[in-house]
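In: Sequence and predicted structure are below.
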Amino acid sequence: MIKLVIIGSGNVAQHLIQAFAKSKEIKVSQVFSRQKETIIPLLDSSKITTNFNDLIEADIYIIAVSDDAISKVSSQLPFENRLVVHTSGSVPIESLDNKNKRGIFYPLQTFTKGKDVDFSLIPICLESENDSDFDLLEKVAKTISNNVFKSNEKQRKALHISAVFVNNFVNEMYRIGNEICEENKVPFEILKPLILETVNKVMTLSPKEAQTGPAKRNDMQTIEAHLDFLSNKNHATIYKILTQSIQNNGKEL
């Protein structure tokens, strides 16, 4: 059985603990958490430590903390020559202290506390500094996911930036749409079938093929009417930028 130690107690750490708990080939031997109470519902308290010096020996140490903390945490680990990986999509492998063997275990998904996910569908991107470490990471990843990929730093960064566009930025569009609905006393729920259809279309069509709307049609009368309606300057600015992006699509700039 492969033994893991997970370092962190946030969304990613908690979801990894739950996912590995279902695997018969993986044992989460210990979790490091400065906030022990957040992990107790997921793991026996005897397996939780708040002290780096109490970390036990394991096959892999997974650092699942904020991007800014990865380097500091890896430098505080009181051992050498063990496999240590982080879960970030944007932090270089070199940010991990080189006293240990280094790798990446990046699950490409948005995680929210209390919201269950099907880990078997989540892509996991892997990197390592040698083949034997990659083989181990791949074996671990495949116990919880059916979508495991080898990536380099540039590819991982590209995926992370793309994920910000298709997830974080799209969600901000939902927030703005909801805000406009609330201002005009219209239920946001009316838009949900449209949201679902938009998502479903890009499962079978390319985003370019799926694009519709006044910007795609170059319907300037409708565009101007929308801009006149928008009283919030920030909403209007975003509308103009996205309209221009759609209109420029396929053109040489």
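Out: Perfect, I can see it now. Residues are numbered from 1 along each chain as shown.

In: CA only for contacts and neighbour counts going forward, please
Out: Noted.

In: Could you pull out the strands in this structure for me?
Out: Here the chain has its strands, by DSSP state E, at 2-7, 26-32, 48-49, 60-63, 83-86, 101-107, 123-128, 147-150.

In: Packing partners of the first one?
Out: Applying 3 or more C-alpha pairs under 8 Å, 6 or more residues apart in numbering; DSSP states H and E, we find strand 2-7 packed against helix 11-21, strand 26-32, strand 60-63.

In: got JSON lines for the strands of the chain, with mean neighbour count too?
Out: Shown next, in JSON lines, are the strands of the chain (neighbours: other C-alpha atoms under 10 Å):
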{"stretch": "strand 2-7", "mean neighbour count": "21"}
{"stretch": "strand 26-32", "mean neighbour count": "22"}
{"stretch": "strand 48-49", "mean neighbour count": "22"}
{"stretch": "strand 60-63", "mean neighbour count": "25"}
{"stretch": "strand 83-86", "mean neighbour count": "26"}
{"stretch": "strand 101-107", "mean neighbour count": "25"}
{"stretch": "strand 123-128", "mean neighbour count": "23"}
{"stretch": "strand 147-150", "mean neighbour count": "16"}
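
In: looking at the ones you listed, which is closest to residue 234?
Out: Set against residue 234 and scored by C-alpha to C-alpha, the strands of the chain come closest in strand 101-107, at 33.0 Å.

In: Quick one: list the elements packing against that closest one.
Out: Looks like strand 101-107 contacts strand 83-86, strand 123-128, helix 131-142 (3+ C-alpha pairs under 8 Å, 6+ apart).

In: this is the comparison structure:
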Amino acid sequence: MRISIIGSGRVATHLTLALKAHGHVFVDVCSRKITHAEGLAARLNARALNHIDNMDLNIDVVIIAVSDQSIGEVVQQLVNIKPTCLVLHTSGSTHVTVISDHLAYAGVFYPLQTFSVEHDVDWLNVPVLIEANTPQQLEIVRLLAQQLSTKVYEYSSAQRLSLHLAAVFACNFSNYCYDVAHQIVQEQGVDFELLFPLMMATTNKATSISPSMAQTGPAMRHDEVILKQHQALLKKYMPNHLEMYRLLSEQIQKRHS
């Protein structure tokens, strides 16, 4: 297929390079900063643009891979040039109607994964959630997704939003807790790597049994002595994390009352 991408960040980069490896041709890379567009376009053998008005419309698919708050703005710019091809966004929390209310052919290609510049993506095992406003367009999205992943699921916008929210807890919030743990041991000159086996064991248990069944710790045991010791340490060295500790401990105690 002939594809153009709007966006040049982490999702755009990983997705386009994976699709290119499967033989798809990229025509345009459009980004607000031309230098960003040029960097990705060079890797795709595509043209770099910083204005959507200049896009080549002789294409099969346009992929919008920008921040959620910018998708609507991009769609309005596409309305001005009247593309007749399928237009996809890659957001987990944005409804498909942000496109279908304005353009004839709309869809969603949402990879449920965290993307970093430093790490390659194992696309075969990345769940890809798809949606489209017509059966014909859905098959196009499905074809693209199945070329990359063995885990392709058709979900509604409401279902996709619930998964995105769950992903924030499972990935973003848990990673922030890892960051806090790093800060705590760093404060006392303790090696953060000592926690790695524990972190891995926690993930393994959460994915093999119910996370509720896997819960351990002083809050789950209602061990008030340890809870107070921890809070005293946080109050002394890292008071900005004290309220979070209290709130999480309280929620664990309610869950395991």
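Out: Happy to help now that I have it. Quick caveat: nothing in here was measured; it's all calculated off a predicted structure.

In: follow-up on the earlier one: next, format the helices and strands packed on strand 101-107 of structure 1 as a markdown table and append distance to residue 220 of structure 1.
Out: Listed next are those as a markdown table, based on distance: least, C-alpha to C-alpha, whole Å:
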| stretch | distance to residue 220 of structure 1 |
| --- | --- |
| strand 83-86 | 48 |
| strand 123-128 | 41 |
| helix 131-142 | 50 |
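
In: tell me the contacts of residue 14 of structure 1?
Out: Neighbouring residues of residue 14 of structure 1 by C-alpha atoms under 8 Å, 6 or more residues apart in numbering: 39, 42, 113.

In: still contacting in structure 2, which of those?
Out: Comparing the contacts of residue 14 of structure 1 with structure 2 on both residues aligned by TM-score structural alignment, their matches' C-alpha atoms under 8 Å, the contacts found in both are residue 39.

In: Filter the contacts of residue 14 of structure 1 down to the buried ones.
Out: residue 39 (16 or more other C-alpha atoms under 10 Å).

In: picking that back up, can I get the helices and strands packed on strand 2-7 of structure 1 in CSV including distance to residue 120 of structure 1?
Out: As requested, the helices and strands packed on strand 2-7 of structure 1 are arranged in CSV below (distance: least, C-alpha to C-alpha, whole Å):
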stretch, distance to residue 120 of structure 1
helix 11-21, 9
strand 26-32, 15
strand 60-63, 19
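
In: Nearest to residue 182 of structure 1, out of those?
Out: Short answer: helix 11-21, nearest of the helices and strands packed on strand 2-7 of structure 1 by C-alpha to C-alpha, at 29.9 Å.

In: What angle do strand 2-7 and the closest one make with each other?
Out: With axes from the mean of the first three to the mean of the last three C-alpha atoms, to 10 degrees defining the directions, helix 11-21 of structure 1 sits at 160 degrees from strand 2-7.

In: what's the average distance of helix 11-21 of structure 1 to structure 2?
Out: Superposed on structure 2, helix 11-21 of structure 1 shows a mean distance to its aligned partners of 0.8 Å (mean C-alpha distance after the TM-score superposition for structure 1).

In: what angle separates that helix from strand 101-107?
Out: Using the same axes, to 10 degrees: helix 11-21 of structure 1 against strand 101-107 is 90 degrees.

In: counterpart of residue 154 of structure 2 in structure 1?
Out: Superposed on structure 1 with TM-score structural alignment, residue 154 of structure 2 falls opposite residue 150.

In: give the contact list for the most centrally placed residue in structure 1.
Out: Closest to where the C-alpha atoms of structure 1 average out (C-alpha atoms, centre = their mean) is residue 109, at 3.8 Å. By C-alpha under 8 Å, 6+ apart, residue 109 of structure 1 lies in contact with 122, 123.

In: before we move on, the earlier item: residue 131 is in contact with the match of residue 154 of structure 2, correct?
Out: No: using C-alpha atoms under 8 Å, residue 150 of structure 1 and residue 131 do not qualify as a contacting pair, with a distance of 11.2 Å.

In: what does residue 172 of structure 2 align to in structure 1?
Out: Per TM-score structural alignment, residue 172 of structure 2 is aligned with residue 168.

In: Residue 210 of structure 2 now?
Out: Match for residue 210 of structure 2 (TM-score structural alignment): residue 206.

In: quick one: the helices in structure 1?
Out: Secondary structure of structure 1, counting by DSSP state H: helices at 11-21, 70-76, 131-142, 153-163, 170-183, 192-201, 207-210, 214-217, 220-229, 233-248.

In: In structure 2, what residue corresponds to residue 32 of structure 1?
Out: Per TM-score structural alignment, residue 32 of structure 1 is aligned with residue 30.

In: Am I right that that match is in contact with residue 8?
Out: Yes: at 7.4 Å, residue 30 of structure 2 counts as touching residue 8 under the criterion of C-alpha under 8 Å.

In: Of all the helices and strands packed on strand 101-107 of structure 1, which one is nearest residue 158 of structure 1?
Out: strand 123-128 (12.0 Å).

In: what range in structure 2 does the closest one sit on?
Out: The aligned range for strand 123-128 of structure 1 is 127-132, by TM-score structural alignment.

In: Spatially nearest residue to residue 53 of structure 1, not counting backbone neighbours?
Out: residue 78 (6.1 Å; C-alpha to C-alpha, 6 or more residues apart in numbering).

In: these two touch, right, that neighbour and residue 51?
Out: No: if you go by C-alpha under 8 Å, residue 78 of structure 1 and residue 51 don't touch, sitting 10.3 Å apart.
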